[in-house]
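J.: No letters, just coordinates:
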C-alpha cells in the first residue's frame, strides 16, 4: 500500500492511496474460501464448490465487499497513525478510470483520494480567571400574594347578569368569520366563552363585545396579526358575525383555607409556601440561563481557533432552515426584520461558527475531565419526554430506543449542563440581588445572541 499526502492546509488533509491488485486479490480469495463452507449450490456438496466457480458466481459482490473493507481499514490506519481527530467522515473519491465495475473483476490496483477535515488542537484557558455575576431575586410576600390572586381570579365563579357586558365579564357567543366575504377554516364556533379583557382573542375582538347584552347580534371588524399562526390569514382584515348567548359576571372569591383546599393544599399557608417555592424555582431557572450565557460568552472570548468548515456548514444549514421556516410561518420577509438576506446569512453564519467553537470547547473540557452522561441519566430524560405525551408514552419510548440520532439529542444537552456545572464550580461567581424586572429584562445584546 502506498500513501502520499497531497494537501495539508489548516484543518484539511488529503491523501492519495494506492492498494495493489495483489493485496486485493489475496483478500478476495480469502473471502471466497470462507464462503465455501457457507454457500449451497446445486450440483456441489457443501464445502466442495471450486473456488473458480465461486468467483464466477460471487466474484463481483466479494470484490465490492473487499474494496469497501479495504478503504475503511486503510482510512482508519491513516487517521490512527497521524493522530487525527476527525470532524466529519472522510470523503473518498476513486481515481479516474476506476468508476463503475472496472475494479470488480479483480487484477487491478485500487487508487483513490481521501479528504479529511480534522478537529483543531484546543488550548484551554484558566477557568478560574472567569468572573461571572449570578443574579438573585428575593421572592417577596407581595409577589406570592399577586400570584395567588391570579389563581383565584381564574377560578372565580360566574353567574348570569342582567344588562350590558363589561370588562371582566364572561360572554358566551356563537360566531362566523369571513375574509374577503368568504368563510375560512376554523372561523366558526358555538357556545364559545370569551372573558372580556383577557386578550385571548384577536386584537379588537373582545373590546367590541363590551356593552353587548344577551340575545344581541353584532358585526365585529378586526385584523389578524402579521404574526398569526395561520399564514393564509396573517395580516388579513376579517368580519365576524357574532350572537351573544349570555353574559355572566364574576362572583367574589375568598382567598382562605377553604380556597387552598380546592387546589389540593391543606391550608392557605401551605399554598403560599408551594407558590413561593414554584416562583423561586422559576427565578432560579431564569438566573441559570443568564449565568450560562455569560459563561459561554467568556469561553467564546477566551478561545480563538479555526473551526472545521464542514461542521460550520452543517450547523448553518440547520439554523438557516429554521430561520426560513419561521419567516414563512409568520408571513414575513428579511425586509420586515430590517435586514437583507445576505446580511442575515452573514449574521447566522457567525452564530453557527460560535456554536461549533463552543461545542468543541465544551467537548474538550468534558473529555479532559472525564465528564460523562450515564445511560441511566439518558433513560430518565427519555422517560420525562415520554410523559409529555400522555397515552403515547410507549411510542415515544420506542422511537428513542430505535433512533440513535434522537437518543444523541437527549444526551447532548445533559452533557452540556454537566460541563457548565463543572465550570461554574471553578469560575469566580458572585451573587447580585436584583429585582424581578431586572432578572427578566432582555438586553439588546442578549436578543442578538
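T.: Here it is on my side, so go on. Every value quoted in this text rests on a predicted model; they were computed, and no experiment measured them.
J.: Please count neighbours and contacts with C-alpha atoms only from this point.
T.: Fine.
J.: chain center to stretch 303-321: distance?
T.: What separates the centre of stretch 303-321 from the centre of its chain is 16 Å, taken as CA atoms, centre = their mean, to the nearest Å.
J.: and residue 192, how many neighbours?
T.: 15 (other CA atoms under 10 Å).
J.: which secondary structure element contains it?
T.: strand 182-195 (DSSP states H and E).
J.: I figured residue 244 was touching residue 174, is that so?
T.: Yes - with contact defined as CA atoms under 8 Å, residue 244 counts as touching residue 174 (6.7 Å).
J.: next, the one to line up against it:
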C-alpha cells in the first residue's frame, strides 16, 4: 500500500511525497511490460508472442517505467487529494526522486487554492447613489434611437462626416503595394475612425465617381513593417450615402413595436423609464462592487504570484482573439486604446489580482454560509429560461450541457451576491 506525506509550504504550495510498496511497484512494471510486449513486433515472431528474454532486450526500460508510473499515479494522486482535502489550482509538477526495480518514490508539487481568512463580511455600510435621469440624457437617448433606426440612402452631393462612402482603394509605400492595403467596394463611415488618422478626412467633399490620391503616415505604434512610414492611397468613390433620420412620430413607434406609445410625450416617458431601469441597475452594480471590494480588502489571502501570472496570460490571449475577430492587428488595438504593452500588462495584472481575490472571498463566504446549488434549483433556473424564450425545457438543458458547470457557477455567484446584499446596508 502506498504511503504518503503532505507538507504545506508558503505561497499556496503543497508538497506530496509518495512511497510505493515493492510489490505494488513490481506489479505495475509487470503490467506495463506486458502491455508493451503485446504490441511489440520482432522479425520471426508473431505480434504479442515474443519470448520474454528477447522482449526485455528490445524494450526501452524508460518507456516501461513511465507507463508503470502513469498507471499508479493517476489513482494515487486523486486519492491523496480527496483524503487530504487538497484543492489543486493548476496542473501538478511530478518528480521521481527514487526508482529501481523494487523502489518508487515520487514528489508532487501542487499549487493549491489559496487559503482565505475572512474579515467582517456582514453589517457593512456603503454609500449608495440615488439613481436619476436628466432631460439631457433622455434627449441623447432619443437621438441615439433615431440614429439607430436611420435609413441609409444614396446622396447626390459631396461626402460629409457621418456619411458612408463605398470605395475601392489601394495603398503604396515607397511606390510599391503592400499586403492588406487593397480593397474593392469597401463601405466606410467618415468620422468613424476605422482607418488611420488623415485617411477619412481626405475623402470629405468627394462625390460618387470621383478619383483621388491621398497621402497619409502610418502611426509609430502600427504594425512593425508599416509603422511610421508614409503611404499613398489611390481612391475611387462608387457611392456616397447619407442617413435619413426618422422623426419622432407614429412611424418610429411602429418600427420600435412599442404600442403603448402614441405621442412624443409618452415616448419621452417610455425612454425615461428604460433609462431609469438601467441607472438603477448601474447604481446597484456600483454599490455591490464597492461592498465586495471592502470585504475583499479585509480578507487575508496568501496569493501565489504564479496564479496571477497565469490569469494575466489567459486574459491577454482572450483579448488578442477578440481583437483579431474584429479585423484588427494587436498593434492597431494598442494604438486606438492609447496603450502600450507595458501599460496593458499592468492593467491586466491589477484586474486579474482583483478578480481572483474577489472570487476566492466569495467562495469562502459560500463555504461558511453553506450556500450550495441543488439540482432542483438548477432545473428551476433552466425552466425560467425555457419560459422566457418559449422553448422546451429539455432543449434548453441540452444546449446548456456543454457549459453546465459555468451555468451552475453563475447561479451560485448570484446567490452569494443576494446574501451579501441582504446582510449589508
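T.: Everything's here; your move. The model shown is predicted, which means the values in this text are computed figures rather than measured ones.
J.: okay, residue 244 and residue 174 of the first structure: which has more neighbours?
T.: Between residue 244 of the first structure and residue 174, residue 244 has the larger neighbour count (other CA under 10 Å), namely 21 against 17.
J.: That one and residue 171 of the first structure, how far apart?
T.: From residue 244 of the first structure across to residue 171 of the first structure, the span is 7 Å (CA to CA, to the nearest Å).
J.: so what does the helix or strand following the strand holding residue 192 of the first structure touch, helix or strand wise?
T.: Remark: after strand 182-195 of the first structure, the chain's next helix or strand is strand 217-223, criterion DSSP H and E. Strand 217-223 of the first structure sits against strand 237-250, with contacts defined as 3 or more CA pairs under 8 Å, 6 or more residues apart in numbering; DSSP states H and E.
J.: Run the chain-centre distance for the strand it packs on.
T.: 40 Å.
J.: Which positions in it come out as buried?
T.: Across strand 237-250 of the first structure, burial judged by 16 or more other CA atoms under 10 Å covers 238, 239, 240, 242, 243, 244, 245, 246, 247, 248, 249, 250.
J.: Tabulate those residues in TSV, adding columns for distance to residue 208 of the first structure.
T.: Output for the buried residues of strand 237-250 of the first structure, formatted as TSV (distance: CA to CA, whole Å):
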residue	distance to residue 208 of the first structure
238	14
239	12
240	11
242	10
243	12
244	12
245	15
246	16
247	14
248	17
249	17
250	19
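J.: out of the residues you listed, who's nearest residue 279 of the first structure?
T.: Nearest to residue 279 of the first structure, judged by CA to CA, of the buried residues of strand 237-250 of the first structure is residue 250 at 26.8 Å.
J.: my read: the closest one touches residue 156, true?
T.: Yes - with contact defined as CA under 8 Å, residue 250 of the first structure reaches residue 156; the gap is 6.1 Å.
J.: got the contact list for the aligned residue in the first structure for residue 252 of the second structure?
T.: For residue 252 of the second structure, the aligned position in the first structure is occupied by residue 259, per TM-score structural alignment. Neighbouring residues of residue 259 of the first structure by CA atoms under 8 Å, 6 or more residues apart in numbering: residue 268.
J.: quick one: which helix or strand includes residue 259 of the first structure?
T.: Per DSSP H and E: helix 257-262 holds residue 259 of the first structure.
J.: buried stuff in that helix?
T.: Under 16+ other CA under 10 Å, the buried positions of helix 257-262 of the first structure are 259, 260.
J.: Now that helix on the second structure. Mean distance?
T.: Compared with the second structure after fitting, helix 257-262 of the first structure has a mean deviation of 2.2 Å; criterion: mean CA distance after the TM-score superposition for the first structure.
J.: next helix or strand past that helix?
T.: helix 268-302.
J.: Output the contacting helices and strands for the helix or strand following that following helix.
T.: Counting by DSSP H and E, the next helix or strand C-terminal to helix 268-302 of the first structure is helix 309-329. Under the contact definition 3+ CA pairs under 8 Å, 6+ apart, helix 309-329 of the first structure sits against helix 341-368.
J.: okay, the angle between the helix it packs on and helix 268-302?
T.: Per axes from the mean of the first three to the mean of the last three CA atoms, to 10 degrees, the angle that helix 341-368 of the first structure makes with helix 268-302 is 100 degrees.
J.: Now do helix 341-368 of the first structure against helix 309-329: the angle between them, please.
T.: 130 degrees.
J.: how near is residue 17 of the second structure to residue 123 of the second structure?
T.: With CA to CA as the criterion, residue 17 of the second structure and residue 123 of the second structure are 44 Å apart.
J.: In terms of neighbours, single out the busier of the two.
T.: Using other CA under 10 Å as the criterion, residue 17 of the second structure and residue 123 rank with residue 17 on top: 17 against 12.
J.: sorry, back to before: go through the strand holding residue 192 of the first structure and flag the buried ones.
T.: Result for strand 182-195 of the first structure [16+ other CA under 10 Å]: buried residues 188, 194, 195.
J.: Repeat that for stretch 211-219 of the second structure.
T.: Using 16+ other CA under 10 Å as the test for burial, stretch 211-219 of the second structure gives 211, 214, 216, 217, 218, 219.
J.: same check, this time on stretch 374-392 of the first structure
T.: 378, 379, 381, 382, 386.
J.: Now do the contacts for residue 162 of the second structure.
T.: 189, 190, 191, 192, 242, 243.
J.: between those, which is nearest residue 296 of the second structure?
T.: Out of these, the member with the shortest distance to residue 296 of the second structure (by CA to CA) is residue 192, at 40.6 Å.
J.: tell me the angle the host helix or strand of residue 408 of the second structure makes with helix 341-368.
T.: Here residue 408 of the second structure is covered by helix 404-422, with elements defined by DSSP H and E. With the same axes, to 10 degrees defining the directions, helix 404-422 of the second structure sits at 80 degrees from helix 341-368.
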